[in-house]
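Undergrad: Structure for this input, please:
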Amino acid sequence: MNFSYSNKVVALQEKLTAFMEEYVYPNEVVYAEQLKQQETGFSSIPPIMEELKKKAQEQGLWNLFLPDSEYGAGLTNLEYAPLCEIMGRSLIAPEIFNCNAPDTGNMEVLERYGTAQQKKQWLEPLLRGEIRSCFAMTEPAVASSDATNIEASIERDGDEYILNGHKWWTTGGGDPRCKVAIFMGKHKGTTAPLHEQQSMILVPMDTPGVKVERMLSVFGYDHAPEGHAEITFTDVRVPLENILWGEGKGFAIAQGRLGPGRIHHCMRLIGAAERALEEMCIRVQERTAFHRKLSEQGVMRERIAESRIDIEQARLLTLKAAYMMDTVGNREAKAEIAMIKVTAPNMALRVIDRAIQAFGAAGISSDFTLATQWANSRTLRLADGPDEVHRNQIAKMELKKHQPKVKERV
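TA: Predicted structure coming up:
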């Protein structure tokens, strides 16, 4: 496996880093202030965001995430990894480059499974950054880490589907630009095999019966303006042509969608950890306690060293997963994707926590990015499948490798 970066990727890294330093980092505070000035953070978008998106488009730093597609930048997962990492250094950056969840996952679904009409109506505006989308899968009444538990119903009535369900943690659902949801439900009265009972259906957010009940907070953060919505679907009628791929394909789409989404989260988490370590190293060289710089304290040096080791290990595993996705496909790379999905959030939490400790009380304030990045990293131990599910999958695959040896000894 060769993880060296091509000239094309190095050039994009330099361009992206320069953009981050000139436009993104200086405007993080501006974005927060503009959001705070609004009566409600879910009513409108900070103007600085649209300004920065326009600049990113003009510089060709746009839609870098779609591999093997006429719509993307022609980058492989391995080539995209270091670029996604740079974006992960700021929580506002991914949207600036139109590489933010859940839109990236939804765009990949539409690109892979959508009809020509679905692509024209929804994918193209998403690729232009004109609208946002959400993914309505998780439900409050069931353990949604097992997608076969989904209870939201799909009922066919002539040339329409009738949808009923209660969803939550629907990221992006509160954004005023969110125009479409990908709704996952189970066909009413189906006798199909367990993993072929679900479907995914495109639902315009202005369809009668779609109601955003409330916006949820994460450790006190509301994540406006996109946020995480609790949404009810009550007798929502959509035409049959709104289905993605076909009836009973929902579970298969979910598995295909979550693979790239998981690794993108991991790439961004590495960037968040890198920035935390960078800020930590600067901070400890500026601060004195007990007549010595913090950087001269043995415990602080140990934490810095452990953080560098943690980041490098996670990056290598992420690159291996990306390489395998490119060379043997997402299905064959599922063990590596599962491993990095466990590793990266836990690594980021450790590194950011050490940085918070070095910053003291300032580290838990909103004056720095550490607290929000920690909250985001902790969320990602649950999003796209909790650690326990991935560990169970890894263990099953590992046990399967050694079954022939067990039989030999019997």
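Undergrad: all contacts plus neighbour counts: C-alpha atoms, from now on.
TA: OK.
Undergrad: What's the biggest helix in this protein, counting residues?
TA: helix 250-286 (DSSP state H).
Undergrad: and for the first helix or strand past that one going along the chain, what are the contacting residues?
TA: Toward the C-terminal end, the helix or strand that comes next after helix 250-286 (DSSP states H and E) is strand 288-289. With C-alpha atoms under 8 Å, 6 or more residues apart in numbering as the test, strand 288-289 has contacts from L294.
Undergrad: tell me how far the helix or strand that comes right after strand 288-289 is from the chain's mean position?
TA: Per DSSP H and E, strand 288-289 leads on to strand 292-293 as the next helix or strand towards the C-terminus. On the basis of C-alpha atoms, centre = their mean, to the nearest Å, the separation between the geometric centre of strand 292-293 and that of its chain is 40 Å.
Undergrad: cool, and stretch 83-94?
TA: 11 Å.
Undergrad: what helix or strand does A192 sit in?
TA: Going by DSSP H and E, A192 is not in any helix or strand.
Undergrad: Nearest residue to it in space, ignoring adjacent ones along the chain?
TA: G248 (8.0 Å; C-alpha to C-alpha, 6 or more residues apart in numbering).
Undergrad: Pull the number of nearby residues for that neighbour.
TA: Counted with other C-alpha atoms under 10 Å, the burial measure for G248 works out to 22 neighbours.
Undergrad: same check, this time on E51
TA: 11.
Undergrad: contacting residues for the residue nearest to A192?
TA: H187, A192, H195, E196, Q197, Q198, S199.
Undergrad: Reduced to three states, what does the nearest residue in space to the first one that is not next to it in sequence come out as?
TA: Nearest non-adjacent residue to H187, counting by C-alpha to C-alpha, 6+ apart: I154, 4.6 Å away. Here I154 is strand, with the state taken from DSSP: H, G, I helix; E, B strand; the rest coil.
Undergrad: cool, and S4?
TA: S4 is classified as coil under three-state DSSP.
Undergrad: Before we compare anything, build this one as well:
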Amino acid sequence: MDFAFDARTEELRAKLLAFMDEYVYPAEQAAHEQRARLASPWDTPQVVEELKAEARRQGLWNLFLPDAEHGAGLTNLQYAPLAEITGRSPQLAPTATNCAAPDTGNMEVLAQFADEGQKKQWLQPLLAGEIRSAFAMTEPDVASSDATNITTHIERDGDEYVITGRKWYISGAMNPDCKIFIVMGKTDPDGADIRRQQSMVLVPRDTPGVTVDRAMQVFGYEDHYHGGHAEVTFDHARVPVSNLIGEEGGGFAIAQARLGPGRIHHCMRLIGMAERAIELMCRRAVSREAFGKALAQQGVVHNWIADARVTVEQLRLLVLKTAWLMDTVGNKGAHTEIQAIKIATPRAVVEIIDRAIQLHGAGGVSQDFPLAELYAGARTLMIADGPDEVHQRSLARREIKKYL
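TA: Below is the predicted model of the structure:
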């Protein structure tokens, strides 16, 4: 395993670091101020559009997509350090570079499984950053950690599919630029193979019968930059049969293909979030005094910073190993490592951000620092893309199987 950055990665890292310093960090406060003046909190601040234009001009665009025809053509190992950098400003940088979830996963699905007509209609404008999208799988009335539980019906009626069901925490759906949903439901609810009951269909947001009911909060945040997390009702919404992605019964397999890269992308960005927290911790420690000496001279603060550095270095190596395996033996061959980073990274980063909040005192839980919002995002990733316990169960079974 050689994790040294190649020439292309070094070039993109240098450009991206400069882009963050010159454009992204200075725009964080401006974005908050502009959003407060918007007619709708779900509209996109002008500074975000300016960031997107600049990122595209610099070639810092669609870096996540390994398909050279549609994206930057980077391997997972090349993309990992770049995603980490964008994770330092998770509200702005991923969107600015067109590398924000859920659009990334949706673009991967369309690039891999969509037909040419679907790619032209939906993938091309997503790649151009002209529209946003949402992925509708999670449901409020079932344990969606087991995707075979979903109850949304996709019933064929002649040349149309009729979709009926209720979804929630559908990321991006509140954004007025969200024009398309990828909806997972059951086309064969009584099928013998529970992993062949599901299919995925493309449902335009303006389809009659589709209602975005409300925005779901996450620890009190509405996550405007990602277009919120909506509850959505599909009440006999009709779409052409041609809107099916792949084949009937292929929805579960497509979901698994989508979630593998999504999980590692989240972990890459989480390391960037941890680095931002460590930086803020150190800046706070050298600038504040308590009980007659700088916080940087307090022994407990030394422990927090040292432990955070050790943890981040460990996590980064595990994520890079996972990226390398995905590149060399495929997602299936890296299954154990993907689950390992999904378990280890969010919980460790939550602890690091929590220590940074503690060091900032009241400021740490305020809107004056990004820490509270970073905490909410990191803590959510212990649930999103499969809760920790599901990954632990699967990983443990795989380990035990070696000895049976």
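Undergrad: picking that back up, now the second structure: which of the contacts of G248 of the first structure match?
TA: Using both residues aligned by TM-score structural alignment, their matches' C-alpha atoms under 8 Å, the second structure keeps these contacts from these: H187, H195, E196, Q197, Q198, S199.
Undergrad: what's the farthest-apart pair in these?
TA: Using C-alpha to C-alpha, those span at most 11.6 Å, a distance reached by H187 and H195.
Undergrad: Who has more neighbours out of these two?
TA: The neighbour comparison of H187 of the first structure against H195 (other C-alpha under 10 Å) goes to H187, with 22 against 13.
Undergrad: residues touching the equivalent of that one over in the second structure, list them.
TA: Mapped onto the second structure by TM-score structural alignment, H187 of the first structure lines up with T187. Taking C-alpha under 8 Å, 6+ apart, we find T187 of the second structure in contact with H153, I154, E155, R156, Q197, Q198, S199, E248, G249.
Undergrad: Next one: the third one from F135 of the second structure, what distance?
TA: This means E155 of the second structure. Here the criterion is C-alpha to C-alpha, to the nearest Å. By it, E155 of the second structure lies 19 Å from F135 of the second structure.
Undergrad: Compare these two and say which is more crowded by neighbours.
TA: Neighbour totals were compared for E155 of the second structure and F135, and F135 leads with 24 against 18 (other C-alpha under 10 Å).
Undergrad: The more buried one reaches I182, doesn't it?
TA: Yes: assessed by C-alpha atoms under 8 Å, F135 of the second structure is found in contact with I182 at 4.9 Å.
Undergrad: hey, what's in contact with both of the two?
TA: With C-alpha under 8 Å, 6+ apart as the test, F135 of the second structure and I182 both reach N106.
Undergrad: Could you count how many residues lie near N331 of the second structure?
TA: Quick note: N331 of the second structure (other C-alpha under 10 Å) scores 19 neighbours.
Undergrad: related to what we said a few turns ago, can you tell me how far the residue nearest to A192 of the first structure sits from P404 of the first structure?
TA: Distance, G248 of the first structure to P404 of the first structure, using C-alpha to C-alpha: 34 Å.
Undergrad: how about the strands in the stretch 1-150 of the first structure?
TA: Ranges of strands in the stretch 1-150 of the first structure, per DSSP state E, counting those that start in this stretch, are 132-136.
Undergrad: quick one: contacts for A230 of the second structure?
TA: W168, Y169, I170, S171, G172, A173, M174, V212, D213, R214, A215, M216.
Undergrad: rerun that using 7 Å as the cut-off
TA: Counting by C-alpha atoms under 7 Å, 6 or more residues apart in numbering, A230 of the second structure touches W168, Y169, I170, S171, A173, M174, V212, R214, A215, M216.
Undergrad: Please report the distance of it from A39 of the second structure.
TA: Going from A230 of the second structure to A39 of the second structure by C-alpha to C-alpha gives 19 Å.
Undergrad: again, but for E139 of the second structure
TA: Distance from E139 of the second structure to A39 of the second structure, by C-alpha to C-alpha: 30 Å.
Undergrad: Compare the two (neighbour count), which wins?
TA: Each of E139 of the second structure and A39 has its neighbours counted (other C-alpha under 10 Å); E139 has more, 22 against 8.
Undergrad: thought that one was touching W168?
TA: Yes: E139 of the second structure is within contact range of W168, at 5.4 Å (criterion: C-alpha atoms under 7 Å).
Undergrad: number of nearby residues for the nearest residue to L320 of the second structure once chain neighbours are set aside?
TA: Distances taken as C-alpha to C-alpha, 6+ apart put L77 closest to L320 of the second structure, at 6.3 Å, once the chain neighbours are dropped. As a burial measure, L77 of the second structure scores 23 neighbours (other C-alpha under 10 Å).
Undergrad: how near is L77 of the second structure to R269 of the second structure?
TA: 14 Å.
Undergrad: Equivalent analysis for V203 of the second structure, please.
TA: 29 Å.
Undergrad: next one: P240 of the second structure
TA: 37 Å.
Undergrad: what about the helices in the second structure?
TA: According to DSSP H, the helices that the second structure contains are 7-19, 25-36, 46-57, 76-86, 93-96, 103-113, 116-118, 124-127, 251-287, 299-333, 335-360, 371-380, 388-401.
Undergrad: In JSON lines: the ones you listed, plus distance to M1 of the second structure.
TA: Below are the helices of the second structure laid out as JSON lines (distance: least, C-alpha to C-alpha, whole Å):
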{"stretch": "helix 7-19", "distance to M1 of the second structure": "17"}
{"stretch": "helix 25-36", "distance to M1 of the second structure": "34"}
{"stretch": "helix 46-57", "distance to M1 of the second structure": "31"}
{"stretch": "helix 76-86", "distance to M1 of the second structure": "11"}
{"stretch": "helix 93-96", "distance to M1 of the second structure": "28"}
{"stretch": "helix 103-113", "distance to M1 of the second structure": "26"}
{"stretch": "helix 116-118", "distance to M1 of the second structure": "37"}
{"stretch": "helix 124-127", "distance to M1 of the second structure": "32"}
{"stretch": "helix 251-287", "distance to M1 of the second structure": "18"}
{"stretch": "helix 299-333", "distance to M1 of the second structure": "8"}
{"stretch": "helix 335-360", "distance to M1 of the second structure": "14"}
{"stretch": "helix 371-380", "distance to M1 of the second structure": "28"}
{"stretch": "helix 388-401", "distance to M1 of the second structure": "23"}
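Undergrad: And the ones you listed: which comes nearest F234 of the second structure?
TA: Of all the helices of the second structure, helix 251-287 comes closest under C-alpha to C-alpha, at 17.7 Å.
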